[in-house]
Structure formats: structure tokens, C-alpha cells
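1. When you get a sec, could you give me coordinates for this:
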Amino acid sequence: MTDSLTDRDYRDTLFLPATEFPMRGGLPKREPDWIKRWDELKLYEKLRADAKARGAKPWILHDGPPYANGHIHLGTAMNKIVKDIIVRSHQMTGLDASYLPGWDCHGLPIEWKVEEEFRSKGKTKDDVAPGDFRAACRAYAGKWVDVQKAEFRNLGIEGEWDNPYLTMKFESEASIVGEFLRMAMGGTLVRGAKPIMWSPVERTALAEAEVEYHDRKVPVIWVKFPWAGTHLGDGATFPDWVAEAKGASVVIWTTTPWTIPANQAVSYNREISYSIYEVEAVMSEEELGFAPYAKVGERLIIADKLAQSVMDGAKVSKFRPVIAVDPEGLVSLRHPLAQVSAFFDKPIPMLAGDHVTDDAGTGFVHTAPAHGEDDFNVWIASGRKASDIRDIVNPDGAYQHPELPAALQGLDIIRTSGKKRGEQGKANPEVIKLLAESGNLLARGMTTIRDAHSWRSKAPVIRRATPQWFISMDKPGPNGKTLRENALKAIEDTEFFPAVGRNRLQAMVEGRPDWLISRQRNWGVPITIFVNKDGQPHTATLAAEQAEQLNEAIKAAIAQGGVEAWFDTPAEDFLSPLGLDVGDWDKVTDVLDVWFDSGTTHAFALRERGIIDPETGQADLYMEGSDQHRGWFQSSLLESCATRGIAPYKQVLTHGFIVDAEGKKMSKSIGNTIEPQEIQKQYGIEILRIWTASGDYTEDLRISDEIIKGSVETYRKLRNTVRYLLGALDGWSEAEALPRDEMPSLERWVLHRLAELDGQIRAAYNVYDFKRVMALLINFCGVDLSAVYFDIRKDSLYCDPRFDTQSAWDKDTAVFGNRRRAARTVMAAVLERLLTWLAPVMPFTMEEAFLESHLKDRAESVHLLQFAETPEGWKDDVLAARWAKIFTVRRVVTGALEVERREKRIGASLEAAPKVHIADQALIDAFKGESAADIFITSGAELIHTSNGNGGGFTLDDTDGVVVYPEKADGIKCRRSWKYFDPSTADPAFPDITPRDALTVKAWDKVHG
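-> You can find the predicted model right below:
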């Protein structure tokens, strides 16, 4: 102690915050260490054991499997982060929330990459033995599973990484086969040859979920189909138009010239009016630069509404209507290439169809039932057979038929290899040339259409009728209902986030065709059926007992040897033990749609592992991107409804996609991509997690350097709040805790806010609304704590005497009540809740803070805690209403003092002693029992009830009746707390500090000597 009290340095007597928790997180360097710690701790296993010990109710988020073919990107990172936040938050609400990651290991995404690897070595897929090719695919998928597993783990994702589910594990492949056979035994498996989307590049059928739509330029042609001269009439009575129709042609319009050689009909609509039109004049070659194909005098049959647009396209400058025509009476036409080859010299029937419109084109539709869904349907509806459909296009997308003219043989529709892969092949130009030479090309041009492209190769797809396997949507199943009916009922019973997801999935299921499940590929789970000579599967033709015996033998073989067992095992090994003649059966070698694989994951990833709700047989949640309404959500729904009659999930949550700051889709070609590894290296994954949680991820999320910097600032503020609490709680123990009823009302208000937040945050986490969680906590930390509570209580924390069970401090300083003790009690409650509420979003930082806190003895990790329960009595709406009034006044005072500081009339708020004129007595009454000066952080304050001020005071436009006069404080400045006080009230032994500070210093001196 110094000789001169007036010269004493009081800094040692202040209780300033002290913590080892650094101001900077150093996330890029430290995050890997936390992951290593969790692995060494076996945190995931401890989470499961803890939940079991608590008797917690299981809660299951089923992980949709990403493809094992390449590094993760920002979209997949966001997906996994959202899932991790969901699982962690549900675990901390007291549930047993497990997380089993998985991978989709079959199908085109992987097979296509392996093909590229072989092509780089100068080999095509056909040059490689099927078994070797499948082995390469399995190795490729295994490599990327390991790579992605490490990348996902680096995101802080906690889960069963040592035993994930893989669709290519033998037991998984056997389970997929079992699900397929179970579905087939239900009678919904059918075989058909209707047009499906076919990728010539990948040489396989594609489902809707495997295509995307892009604009592309294509040729458009108007083609004449000459009337054959046959018509409806009994020989005595002829329609009026017959005499005028001699030499006339029906005109069609198409953007797929290559389908003309496959034409087998022309369709019309009975509701459309048609007429014969005669060309009277055409534009000159001098005007156009080329000679038009239309000829003066020729007669064309067109829909009346479209006559002008057709003539404009044909460069006809003058034409006249001749007579109305009933197209049904035309009966048949001649193929426009009939003169080229006898292959085309067959009658072309006229078919009525509702799909024909007069919105565009000619009012007639060229009909090639092998290459169009509407074409196929109208062909079958007319009573014709699928077996009569001409198949002239091979799996490579090229013409191949023994009767085709030599000029067309082998011509490709699109290029399937080389630098121009996906561009127009030779078929279109040659067909147009032949049409022109035959005299039946009326006009040609170019247009832009939006057409289907393969999701993988990015090349256009064609429609092609080939024998395929389907799951019928409308054939009654074992329960008497169709798959469509079962699926629509399951959708009604499912909860969707956002709710619009129900409408989207429902519309897709209502209108979808049968599920095309066969693919002509190598790397996939085989369609494990034998078909008899009539093409019927063994599941439909054998007796049920015998069929099941065969099914079990197939599943056992695949469980032992994987999918290779189906391809490598001779058919007789399966059939002979059952007394079946191998000569009567053919083994199917197609593979299943990869969406069927992922649609069955609930069976082997959940059911067979016992992680499923035993009451409903469902997972609690499926969560993926909104594109999965046509993908995984739908395939899982259909498979589960077909085999079990229910959806595999109770809830479906969808997220949007990531776009740049301008809302543009991210693309490497335009250079606006941001990789998760870049963010981790520069800022840390915690920043990416905050960005994910702070936006509305159910919509498209924008990202840019500036947006990420905003997340960095959010992190800084939250970290500083936690750091302040850790420092303020230095030396805290439960012995210091003060009961709520003994606390000042400000502390009780904070407890009320915690009670409010507890309900709000639990509710937001429960509906996956992380944006609300973050908004609530950012506002609480920035406003309620930093700007209000910490600001007001800083003086008490630093300057009031501290609680010490080993000293006489409490007794000697009882005059101050329990402000500091109450504040630290409340701060301990705040810290516990902030650490757990933020842990799902910020697992690294909250773990670091937890291990620096008084809570570290409760568990080995913050993630082993649950959200703290709110004690009864904390919520106090009456008290909150009173403090709302106080804060109304405080806001005006704070605004007035800010002006004073800006104008340099005061340096700090403690230099002021404002007079506050208040019109509403209720606002003044709210301060009863409180120190207005402490609340305002001034050295004095006077509240005056008056209807208005004396003029010139400070006011806020949105707060009537409060006028502040920020006068300067009288007295001297306390050398310990910096408050201004009346020196006449000072303790003679400590004349330079306030009486409160003097008592605190005396108590401090008793302990420290």
C-alpha cells in the first residue's frame, strides 16, 4: 500500500475480465485440431452412449447419398453442413439423433468417368471385359468415397464415418436386389417398348431425373405429305373437297428432320378447321438470295388459323383458300420419301389426336411412334400394335435397318465422340437433302428449342422405343391400390419444409409416367430376373413358393459376390436346383436405374441397421436440394410405397442452390465459383457454417467475398460476446450463485429474455429455421447483452466487491446488495445457453469456449450437453413490460449523449448528469427502485414529470414525451470507477474515490494486506 492514498494506483483492486480464450479464433489452423480431438475422444460413440443412458428417443435424419465421383463443392458442403446443424441441434434438445453418412456408388456418374479414363488410354468401353470394367468402377468409387469422406469430415460433420453405408457393398447390393424382387413379386413390374429418353452418347435409357433442359439451335422444316387419293365415300357420294384435293399435300412442321424416315402416320385434331390453299405467287430468288421450295399452283392442306404463318415460312407472297377439308376423310397419305425407297412406299394413315393444336406449326403432327410419347400414344389408341412400330435407330443413335436406302444407313443423329460430341450429326442434313430432291420440302429454317440433355454428358438425348422394364404407376398392387394412389396418400401424410414442396412432389407424381427402371449399362445392380420365351419374368410366371426360392438363391449369390455374381454365374446354377430347364429361360442383363438404388437405401441403411422408428417404420427426415423432388425424394417414395405402402419419411426438407452476389448460377466457365477449401484456408469452415445458417437456405443462397466477410464479422461479434462472458466469470463457482428472488430486477429481466429465447430457439431448430436462430442470438448478443446489460453492469463487475466464501467481503460490503454476484450468476446462465445454442452452428468455437469455462467438468465436450432447461419463474412478462418502458427512456438518453460526444462537449457518458423530462408518469414509475444513473451509465440523472421540456432538449421522432437535457455532472472524478461524485461524501481515508469504491478497496485490503 502506498504512503499517500491520493497517489494510490487502484488498478489492482479492479476485477477486470480475465480469460485464456483468445480474441482471434485462428480457425484455419485450429479447426483440424478440434476434429482430431473429437476423433480421439470417439465423440460420436460417446454421443450414442450418452443418449442411450438418458433413454433418449431416437430421431433419424437419413442422409441422401452423394455420388462418389469427384471432390465436394460448395453445394455439397452446404448440404452436409445443414444436415449437421439439424442433427446436432436435435441431439442437444434431448433426442438420440444419429447420423449415418452414405454414398451412391453405381450408375452413369461413375461409369462415365471410368469410360473417360479408358478413352484417355485409347480404349473404348467395348475394348474392356465387362468384369474388368466393373472392377474399375468399384475401385474408382472406393477412391472417391475416401476422398469425400475426409473432405466432409473437415467441415466439422459428426457421424458414423467408420462405417458409412455404400450402395456398392455386397450386402447393400443384395438388399437392393431384394427390394427389386419384392416389388416384382407384387405384380407391378411390366415390360414395354414405348419411347423413352435415350442417350446415344452413353448408349442407355434415361429417366426424367437424369436429364436437364437447355436451349439449342435446330433445323426446322415444313414437309409435304401428298394425299394418296383415297377418301371416305361410298362411290356414289363424294365429299365436296375431293375434286379440289387432287395433287394436294398435307403439310407438317418439325424440328427433328431425322424422324421423318421413321414416320408412320400424320395426326390431326377434330376440333381444328382445315382447308386447301393454293399458292398464287412466291417471293423471287432475287429478293431472297435463294429460290423458295414452294411452287405456284401447288395446293396445300393446312389449319386455317396457321395458314398465314405457314405461307410466310414458305416465302409465299400470295395464296388463296380453295375449300374446307375434313382431314378424317383423307384416310391416308403418301410418305414424302416414297420415291426414294420402297421402304417408305407404304400408306400413311391419318390419326385423330387431342395432342394436336393450332397454336404453332401447321395443325398437323408428323407421327413417328418410335420417337415420341404422343406419337406412340395416338398410334396405340388407334388400335395399332407396338410390334408394328418401325425401329430404325440403333443404340448409338444412328440409322440401322436392312431395308433403309444406302444414303441413310449408319448416319448419326448427334455426334457421340470427339470434340464436337453432342452436336448435330449427319442424319438431319441428309434427310433434308432427300426431301428437297423428292420435291416434298416446302420450307426450311433454323429455330431455338429447349430440349432434354443428358445430365452427365451434356449431350442432347433422343426419344427411342426400345424394350424396357417399368414399374407400373397404375396397375393395382397387393393392397388393391395403384402405386400412384399409394404415393399420393403418402405425400398427404408427410410434412414438408417449405410447405410448397408438397405441391411440387404431388404434381410430379400425379402426372408422371410409369417408372422406367432398366438401363443398358455395365456398372449397376442388375435386374435379377429370368424371362420365359414369352418375355414374362419368373416373378410373374412361377409358383410363388418356387419364385421365392429362386429369389433367395439370387440374393445369396449377390450377398456373397456382389453384382458380379449375377453376370458371372451361369444361369443353370440358379435354375437347375429348382428343376427349371435353362433352355426355357433367358437371364436379363440390364441394370437398374441408379435412382432405384438410392430409393432403396432406407432398407439397408436404416431398417437392416435398426435405426428406424419402430412404430412407423420411417425416418424422421429426408433433406436434400429441391431438385430431388424429381429424384431421391420421389424414387424413395415410390420404392417404399411399392414395397410397404408408406413413405420412408415423416418429413421432407429441401434447400436451394448457391448463386453469386448477382443471383447467377455458379459456373467455372464464367469464373464465379468459390470452393469450400478456399474458404477454409482463408477464413475457416466455421465461417462457411455461419454463412449457411444465417441465410434462408430453403431458397437460393448468394455468396461472394463481401458476403463471406459479413459472416466473418458475425463470427467476431459472437466470439467477443463469449469471450467477455468467460472473462467476467473468471473464478466462478456454483457457490457464488444467487437465487433469482434475491437478484436486482435487471438480472431478472435477463433471465426472462433467456426464457423467451429458449422457447423461440427450440421452436426454430425444430422446424430447421437456422436463420431465425442466428437472428435471435445475434440480436441478443449485440443488443440485449453488449449494448444494454454488459454496458450497464460493467461498473458493478469491475468495481463492486466480489463474492468470496473465504473472506469477510460480503459482510463488509453488504450495503451494495448483490449486484456483482447476481450479475455473474446471470452471466453463467447466459454463457451455458449461448455455448449450447450456438454449438450446432459453431461447433469448433463453442468447444474451445466450453473448455475454458466453468462448465468443462460437466462433460468431455460441449456437444455432450443438452440445451439447458428454463427454471419455472424465469419468464416474467410484467417485469419485461416495465423494463421495456425503462429502455424507451434510455434510448433517448443514449441518443442525446451520443450527440454530446460527437460535438466533444463530453468525453464519456459518466461526465454527464442528464435531466430527463417525461410526460408519461408510467415511464417514470417504471424506474422505481432503480438507479437511473446506473441505467444511463452517467454519474447522475434526474427524471422530471412534465408535459414538455423547456425547449432545446434532445428528442427522438418515434418517442413522444421524452426530452433530454444532457447536463454535465458536478463533483470530482473517481480515480477508480471514473464516476463523478460529491467529494464531501468521500471516506476521509479515500478522498479521491466514491464511498462504494472506498468500501470495496477496504475489503480488498483486508484480504491482500
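2. CA atoms for contacts and neighbours, from now on please.
-> Fine.
3. got the contact list for the most centrally placed residue in the chain?
-> The centroid of the chain falls nearest to Gly625 when counting by C-alpha atoms, centre = their mean (2.2 Å). By C-alpha atoms under 8 Å, 6 or more residues apart in numbering, the contact list for Gly625 reads 79, 654-657.
4. how much space is there between it and Gly70?
-> 19 Å (C-alpha to C-alpha, to the nearest Å).
5. in the stretch 101-250 of the chain, which spans are helices?
-> In the stretch 101-250 of the chain, the segments counted as helices under DSSP state H, counting those that start in this stretch are 108-120, 130-153, 170-185.
6. Pull out the buried residues from the first one.
-> Under the neighbour-count criterion of 16 or more other C-alpha atoms under 10 Å, helix 108-120 has 108-115, 118 buried.
7. ok, so of those residues, who is nearest Glu545?
-> Closest approach to Glu545 among the buried residues of helix 108-120 (C-alpha to C-alpha): Leu108, at 35.5 Å.
8. Not counting residues beside it along the chain, what's closest to that closest one?
-> Spatially, and ignoring its direct neighbours in sequence, Leu108 is nearest to Arg456 (7.3 Å; C-alpha to C-alpha, 6 or more residues apart in numbering).
9. re the thing from before, tabulate the buried residues of helix 108-120 (a markdown table), appending distance to Asp312.
-> Shown next, in a markdown table, are the buried residues of helix 108-120 (distance: C-alpha to C-alpha, whole Å):
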| residue | distance to Asp312 |
| --- | --- |
| Leu108 | 45 |
| Pro109 | 46 |
| Ile110 | 49 |
| Glu111 | 48 |
| Trp112 | 45 |
| Lys113 | 48 |
| Val114 | 50 |
| Glu115 | 48 |
| Phe118 | 51 |
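10. got the residue ranges for the strands in the stretch 551-700 of the chain?
-> When assigned using DSSP state E, counting those that start in this stretch, the strands of the stretch 551-700 of the chain occupy the ranges 586-587, 591-592, 619-625, 649-655, 658-659.
11. Please generate a structure for the following sequence too, so the two can be compared:
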Amino acid sequence: MCADTPEYKATLNLPKTDFPMRAGLPKREPEWLSRWENLGVYDRQRASAEGREPFILHDGPPYANGHLHIGHALNKILKDFIVRSQQMTGRDARYVPGWDCHGLPIEWKIEEQYRAKGLDKDQVPVNDFRQECRNFAAGWVDIQREEFKRLGVTGKWDDPYLTMDFHSERVIAEEFMKFLMNGTLYQGSKPVMWSPIEKTALAEAEVEYHDKESFTIWVKFRVADPADADLAGAYVVIWTTTAWTIPSNKAVVYGKDFAYGLYEVTGTPDESWANVGDRYILADKLAGDVMSRARLEDGMYTRVRDVTVDELAGLSLTHPLAGAEGSDGEWDDLRDFRAADFVTEDEGTGFVHCAPSHGMEEFELYRDAGMLEQVITYNVMEDGSFRADLPFFGGKMILKPNGKEGDANKAVIDKLVEVGGLLARGKIKHSYPHSWRSKAPVIYRNTPQWFAAIDRVVDDGLDTYGKTIRERALTSIDELVTFTPQTGRNRLYSMIESRPDWVLSRQRAWGVPLSCFVKKDRLPTDPDFLLRDAAVNARITEAFEAEGADAWYKDGAKARFLGDAYDPEDYVQVFDILDVWFDSGSTHAFVLRDRADGSPDGIADLYLEGTDQHRGWFHSSMLQACGTKGRAPYRGVLTHGFTLDAKGIKMSKSLGNTIVPEEVVKQYGADILRLWVAQTDYTADQRIGPEILKGVADSYRRLRNTMRFMLGSLNDFSETDRVAPAEMPELERWVLHRLAELDGIVRDGYAAYDFQGVFQQLFNFATVELSAFYFDIRKDALYCDGDTARRRAARSVLDILFHRLTTWLAPILVFTMEEVWLERFPGEDSSVHLVDFPETPAEWLDEGLAAKWASIRQMRRAVTAALEIQRRDKVIGASLEAAPVVHVSDADVLGALRSVDFEDICITSDIVLTGDPSPNEAFRLPDVPGVGVLFEKAEGQKCQRCWKILPDVGQHPHPGVCHRCDEALG
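-> Purely as a prediction, here's the structure:
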């Protein structure tokens, strides 16, 4: 509404604010970041929160080797929501960001630089190489720190934790030594996932699965000297997708509950490797498929008879390469043949070839049988090549240095064809493990590694939650940890319940070494194989604190650390480095325990990462802490999903569907990205794209408009204008009731990390209940009233709304709410992030009043819907031209409407309320029973100041105005 004449327009109390409708966030947000830094907001929060109950969200360290992607942004923004909301609800919410700095990805980058220059990493002094890795990581820490800060993420950015800091390296080594001293560390040899390209073992969390095309072969193992003549010369057929493992075959296994038969070839096409008279033992369920792979059609073979499991148990097999010319007896020993639980009838032949050096199930089978010495081979070297002296295949590569298919598989297949050992071959596309760093396929390879035994009794006296690492972890999950969402509990529990021992060692250079010594000429099973000496450990950790882990590689390090008590010639210094997951798993010790701003009990209130971290950081932190603290290092675990494009497709540079945080910030501002996070269900995978971001920006504009209206209407508001709630009209007290309800919803929502729920409630309240209802009604009083009690009450409510909405939304829209706050409260020391959520009086809750106004709002809907038809039909231009007659059948509802200024509620110039029956022509809303609306035009003249049409306009000293406006003009 607006006055018709300039002199009257000047008398209106129109909103006054410099708060712009166009946010200009990309340009203005850096100014607020600079202001917060100069103001020292984070440190001021710590000072003001002294004595409060701490809340510690421990930061899972991102890897320092590249620009941020949208998943990083989601993760850090979620963390920021939590830290800020916990601070503003009365906790001392500390947040120390950190980085994972060691490990293969960085080492690989430096090696790539070396290769480009024609340099050999192994020819460079190891500490020079490590320094280059350190410098590389430090550079990316600085870059990522600024990118995270640009997202509005608060924290101790001037003093983060780095796993490569000297103190961190000292503590990581100390934590490792606890495993050394408590009896859980051992050296073993078993198949581990191995990257031939990177020449190191990999953890499960370092592996991702991609489709790969592999050779697939059906291989014949001849039955050796059977008791039954029917089986003389028969073959057991196996199927494998890893032809390169055939030279390492030591056994074949079968299913003890399967039905097997003896099949004889009676005819063959020219292109088949089968011969008439050949006999094959196959699982009946799979025999037809095997024969078709051998290009044998129905009628070309016949089933001779059953072969019982008891018969199988009495057989031995010969390797297909046994006796081959030039084999030097490599494969002449008979192959073991026994039942195994892991054989299936889903595909293959019903038999599985076993190379226990390259398969965990086979390894465990023969370990449990006490036969490892007979079946373990060392045919595959660290680069994925066959040992040089292996007949036929020496030097052949499973993979080329670029990660592509090598010549080993073809060489094995060709040799099998040559000796008549192949029945069929083909190719298959299947999901296969790849290194997530080099993107090259990995293999299982038996190699000596260092392990933490998770089922061995831990000799440390910390057995409250169990005696072994696994027991402690599973008990912690059940008794100590709260999961958000709850499904995370089941995933982590099942992974830890079934996992093998933890492979701690990596054959690389950039990391914290396994700071231990082994005695020469001792077996790993000997009690004195590992040197366990507290004094030696103390010398190592003291050196690491002063010089970093580089001290391990300096000349004379062995003698220095062993001291006078031991002869260096008697011991071997271990140079493997620790799995980087051990580094990050140990962060609780050097961040939560050791820092002054850490946790009082060394335990975090929350770990927050993506769903992949159930096998990553959540997992390794649990194992590490259970081995050194006896329990989980966290009380809560929150898991978020992955970010996908707008169509739900995984983002990929090759597909061109990536959304980069930096680009979103440049176009829209960080608050829009933060608002996108708040509007998504982070527990599932989230979608983001240009159209989605446009929708988020539209929501932001609507919310910004609400805040702008409040700012304008609160111009020059002071304490002398304040009205006590008890003296307010019902409409204002209804708003206070809603605020009291929202206060509980907001606090509970933030406590439950339900940011989507919090924002939806606040957004709907601001745009529907305030902008489209309360503000719409009260604009007339705010603009046109003089110094009335009604206007003072409305402005008092706006002030209360302002303090709550700005603080409630501050954890989400950090920049915008700061802008809103400073518009009212400028000053060098002013910041919305230095205040808490206001306390809301419980007496504001008034359920009876709320019920009454719910009914009034329903009646209003019926009236506004009736007027909208008149506006659509151009009978009226605005609702103030109307004075409808409202028929209400319910006497209580009618009384409620008569107790308020219902014409103001409906924004009409007049309204007639009646309990008379509604005439047939009355307008009705189907979902608002008991009310009918008859349209009538308002009688009188239009007030030139407030635009209401009233009979008394023109009858007052000020011409052309109504009584209310005449009084306001004085």
C-alpha cells in the first residue's frame, strides 16, 4: 500500500534499510572472511565459552594433494553446521582442522616428476626425497586451507594438525610401539592386495572397483593313478579369470555337497580342443555350460556315471604343465585335492584351482590344515613380474608399467594350449579391484608384511570392553557409539566382525616408519624376534619429536637408537612405512589427547565422514584406538552420502558433469552452496547441478526478502518502543507461540544433526507464516499507524523475530546472517557468531491461542480464495476494494472471528460476520467446511493515505483520509 499523494506518502512509516535485495555474495563474502580473521572470532568464541561443556568434532583429515571437489565441500560444510550450532546452543565447540600428509599419492606425484626428468627415485638420498614430499604436501595444505575458509568454515585454521608435523610423527610412532609392546604386532606372510605399479601393499580402503576385461580359461588337471579304471585318464576341469596364477597352482578343491558326474566326449567339431574319448569330471549343474564353452553341442558328449564326493576324496591330480619339456620339474609334484566351503555352483565347473599365495580363502584353508609350507610360492615379484628363473614365464609381466595388460596371461594361456592343458578360453567383463591412486588393477600377492593381530589378547590391562581388538571394537560399537544414521552401525559392525588382521606395513618411503628392530637369524615366531625395549623406544620418540621421522633414515640411526645395550650387527632395522590409515587412525592421540584445545578425556563427541569411511577412517580409528586405548576414540559417528550430478550419475571429468565448489562460489557465493547442503538429505547420495543451484538461489532470495523486510521495519526501533508480551494483541502472541515451538524444534534438530529439518521449518515459517501471513497483515499497521500500541507490539515482535531468525540461521547462512546482524548492530566487535541462540520463555507457548488462530487462518483462506476469483475476473483490483459477508455455521468459530479485527486479517476494508445459513451462491472451499463467502464491494471512498475504502473518508481535518490516518497525521 502507498499513499496517492506525495505529501501523504512522506508521512508513512515505510521500511528504511540499506540492506540490498541483490546479495552480491561472491564479491562481499571475502570481506566478511577478512573481518572475522581480524576480529579473531574463533578465538573469541573459545574465550567466551570457557567453563562450558566441550563439544569436540574431530576432523577426518583430507589428503593434501589437489583442489577441493564437491564432496569435500559437503563434508566440511556439514561439520561447520555442527560446530557452529553446538557453540550457539551453549557448548564450547572446538574444531581443529587437519590434513593427511604421508603416503603413496604424494610419493607417486614426486615419482612422476622424477620420471619426467629422467631421474630414478632410488638414486636420490631418501631424506631428500622425503623433503620433496613434505614440501609438496605443505603447498597443498595452504591451498586447501584457503579453499575451505572460503566456504565459511570456522576453525583453528592458524594452527591445524598435520600428520607430518614432528610431534604427530612422534606420536604415530609411539602408538605403533604400543602394538609392538602389547604383543599384537607380528610379521607374517599371506596374500595381500598388491599394486604392481606402485610396488606396495594396499588397504581395502585404498581400493576401488571398476569393470575390467579379463581372460577366462577352462584348464584340465589329469587324475593321477585312480583306483577306479573309469577315472583313468580323466580330467578335473577348473575355471579361472586369472590365468597368471596357474603357474602358482598347488591344489584343486571341490564342494562337499555338490553332485558330480563323469562326462565323455563322443564327437567334436574341428575348432574344439576336446578329443573324442576325453573324460571330464564336472559338477552336474555346470556341465552343460562347460561343454558349450568347449564348443561341444548336445549329442557330442554323454554322462557316464556319478562321481561321489568320497571318490573325489581319494584322488590326486597332476598340474597341466607337469612333465613339460623345459619345465625342470617345477610342476611335477601331485596337486592336493580336497573339499572347501568357498566352492560354489553359481559359475565355473564346480572345482576351484588354488594358488594360496594369491588368494585369501585358499591361504586360510591351507593355513588351517597346517600345510602352508607345502603350498606357498614366491613366483611373482613386487613389480608384478614372474621370478626370472621360472620356467617358460620368467620375467613376464602381469601388468605393464602403465597399468595395461602385460604379457604374462597370454604366455600362460599359450603354453597351456601347447601342452594340451586347455579345454576352452574366452574373455569376461567383471568388477575388479583397482588402486584408487594409480587407477591400475591390483593383484593378490603373498609377501612378508607386518600385521596387527585383532584376535590376539592385548597385553595392556585395558580390558573393560574386551581382551582383543576385535572384541573391544564390537563392544564399543554396541555400547559406546551413537550412529547417524543408525544404518552406519550395522555396516561398521559387520566389517569389523569379518575382517582379517590389519596389514600395517607399506613398501614405500614417505611416511612414518615401523620404528622397530628384529633380531637376525631369528624366525618371526621366535619370542625374541622383535626387540621390545622401552629405553630404545624412548630414544626413537625423542628423536622424532625433535627431527621428525627423518631421524630413522639418517646415517648411524641404528646404533643411535639401539644404544650401548645392543650390538647393531645383531639386529635389522625395519624400513617399511606405516599404512597411512594408521596415521589418521592415530590422530585421536596427538589431537584429542595432546592439544590444549583437545578433548578432556581424549575422546571425540563426533567423527563425520562419507559412507566409504566405514572401511576407512571410522574403521582404522576404531582398530587403532582399541589397540592402544581399549575403546573407540569417538562417542558418535555421522555418515553422509556421495555427491552426484543432477541425473544421479557419479561425477567424472571425462563425462564433463563435475561441479567444482570454486565455480559455484564464484557464480553464486558460498552461502548458496551451504544452503544446498542444508536442503539435502545428507544421509543419502545428493544431487547437484545448475538447475538445482538455481532453485537453491531462489529459496535464498525469498528468505533474504523476509530478512530485508524486518530490517526495514525495525529502522530506529529502540527499547522505549518495546511492548511486553502480555500487553500484545493476540496475533503477536500467536507469533510468540510459534517462536516457542520453533525454539524446541531448532535446538532438537541441531542436536540431532537434522539440518534439512531445521532449515525447512525455518524457511516455511519465514516465507509462509511470516511473509505471506503475519507481515502481509501487519504491513498496514506498520506503515500507516501512528505511535499506536498495535504498531509498537508489531515492532517488538519483529525485534524478537530478528534475534531468533538471524541466530538460528547463522550456522547455515554464515555470511548472510552476519550481513543482516551488522545492518542493525554495526561495530568493530559485533558479530552474530559471537552470540548464542536467545533463550525463549516457556510461557510464550499457548496451545489454546494456537488452536484459535489455526481456525482463524482457515477462515481467512476461504475469504482470500473468494476474493481471488473476483480479482481474476477483474471485478476488483485489490482486496481492499472488498467488504465480503462471511457466513459461519460454528458458533465458537464465529465468536473467535468477532473477537479479532477479521477485516485486517483478510486485508479488506470491511467484513460482515454472520451466523445465518450460507446462501447457495456463496463461495465455499471444499476443505474448509462450515463457511460461505458472499462478495460485496466496500462502501465509501478510498483513503488517499492507507487505500482502505471507508464511509468516513473526507470527514476529517486532513482531506481525503480516514479517521485512523487523520489521527496519525496529528
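12. TM-score of the superposition?
-> The TM-score (TM-score structural alignment, normalised by the length of the second structure) is 0.96; 955 aligned residues with a C-alpha RMSD of 1.9 Å.
13. Mind telling me what the residue nearest to Leu108 of the first structure corresponds to in the second structure?
-> Under the alignment (TM-score structural alignment), Arg456 of the first structure pairs with Arg437 in the second structure.
14. Please report how far that match lies from Ala205 of the second structure.
-> When Arg437 of the second structure is compared with Ala205 of the second structure (using C-alpha to C-alpha), they lie 11 Å apart.
15. what about those two, which has more around it?
-> For Arg437 of the second structure versus Ala205, the count of surrounding residues by other C-alpha atoms under 10 Å is larger for Ala205: 17 against 14.
16. mind listing what the spatially closest residue to the more buried one that is not a sequence neighbour touches?
-> Leaving aside its sequence neighbours, Ala205 of the second structure sits nearest to Gly616 (C-alpha to C-alpha, 6+ apart; 5.2 Å). Each residue near Gly616 of the second structure by C-alpha under 8 Å, 6+ apart is listed here: 204-205, 581.
17. coming back round to it: among the strands of the stretch 551-700 of the first structure, which comes closest to Gln506 of the first structure?
-> With distances scored as C-alpha to C-alpha, the stretch of the strands of the stretch 551-700 of the first structure nearest to Gln506 of the first structure is strand 649-655 (12.7 Å).
18. and that closest one, how far from the second structure on average?
-> By mean C-alpha distance after the TM-score superposition for the first structure, the fitted strand 649-655 of the first structure averages 0.6 Å away from its aligned residues in the second structure.
19. roughly how far out does that strand sit from the chain middle?
-> 10 Å (C-alpha atoms, centre = their mean, to the nearest Å).
20. for it, packing partners?
-> strand 495-497, strand 619-625 (3 or more C-alpha pairs under 8 Å, 6 or more residues apart in numbering; DSSP states H and E).
21. quick one: that strand aligns where in the second structure?
-> Counting by TM-score structural alignment, strand 649-655 of the first structure corresponds to residues 634-640.
22. Could you list the residues in contact with that stretch?
-> Contacts for stretch 634-640 of the second structure (C-alpha under 8 Å, 6+ apart): 75, 480-485, 488, 603-611, 618, 682-685.
23. circling back: tell me which residue of the first structure lines up with the residue nearest to Ala205 of the second structure.
-> So, by TM-score structural alignment, Gly616 of the second structure is matched to Gly631.
24. Ok, which of the strands of the stretch 551-700 of the first structure comes nearest Leu910 of the first structure?
-> strand 658-659 (48.8 Å).
25. average gap between that closest one and the second structure?
-> Averaged out, strand 658-659 of the first structure is 0.8 Å away (mean C-alpha distance after the TM-score superposition for the first structure).
26. chain center to that strand: distance?
-> 11 Å.
27. same check, this time on stretch 20-28 of the second structure
-> Distance, centroid of stretch 20-28 of the second structure to centroid of chain: 30 Å (C-alpha atoms, centre = their mean).
28. can you check stretch 185-202 of the first structure too?
-> Using C-alpha atoms, centre = their mean, the offset of stretch 185-202 of the first structure from its chain centre is 29 Å.
29. Relative to Glu911 of the first structure, how far out is the match of Gly616 of the second structure?
-> Note on Gly631 of the first structure: its distance to Glu911 of the first structure, by C-alpha to C-alpha, is 67 Å.
30. Kindly report the same for Thr204 of the first structure.
-> 81 Å.
31. between the two, which one's more packed in?
-> Glu911 (25 against 18).
32. what's the closest non-adjacent residue to the more buried one?
-> Ala969 (5.4 Å).
33. try Arg924 of the second structure
-> Gly932 (5.1 Å).
34. Just give me how far the helix or strand the one you found falls within sits from the chain centre.
-> Per DSSP states H and E, Gly932 of the second structure falls inside strand 928-934. Its chain's C-alpha centre and that of strand 928-934 of the second structure lie 52 Å apart, by C-alpha atoms, centre = their mean.
35. what's the most buried one of the helices of the stretch 101-250 of the first structure?
-> helix 170-185 (a mean of 22; mean count of other C-alpha atoms under 10 Å).
36. what's the mean deviation for that one versus the second structure?
-> Looks like 0.8 Å for helix 170-185 of the first structure (mean C-alpha distance after the TM-score superposition for the first structure).
37. what's that helix in contact with?
-> Residues contacting helix 170-185 of the first structure (C-alpha under 8 Å, 6+ apart): 165-167, 189, 525-528, 539-540, 551, 555-556, 558-563, 597, 600-601, 603-604, 639, 642-643.
38. so the biggest strand by length in the second structure matches what in the first structure?
-> Secondary structure assigned by DSSP state E gives strand 207-224 as the longest strand of the second structure. Using TM-score structural alignment, strand 207-224 of the second structure corresponds to residues 211-228 of the first structure.
39. in that stretch, what's buried?
-> Those would be 211-212, 218-228, for stretch 211-228 of the first structure by 16+ other C-alpha under 10 Å.
40. Going by distance to Thr448 of the first structure, which of those residues wins?
-> Among these, and counting by C-alpha to C-alpha, the member closest to Thr448 of the first structure is Val218, at 6.1 Å.
41. and that closest one, what is it in contact with?
-> 255-256, 446-449.
42. Of those residues, which pair is most distant in space?
-> Thr256 and Thr448 (12.0 Å).
43. Between those two, which has more neighbouring residues?
-> Under the neighbour definition other C-alpha under 10 Å, Thr256 of the first structure and Thr448 were set side by side, and Thr256 has more, 16 against 13.
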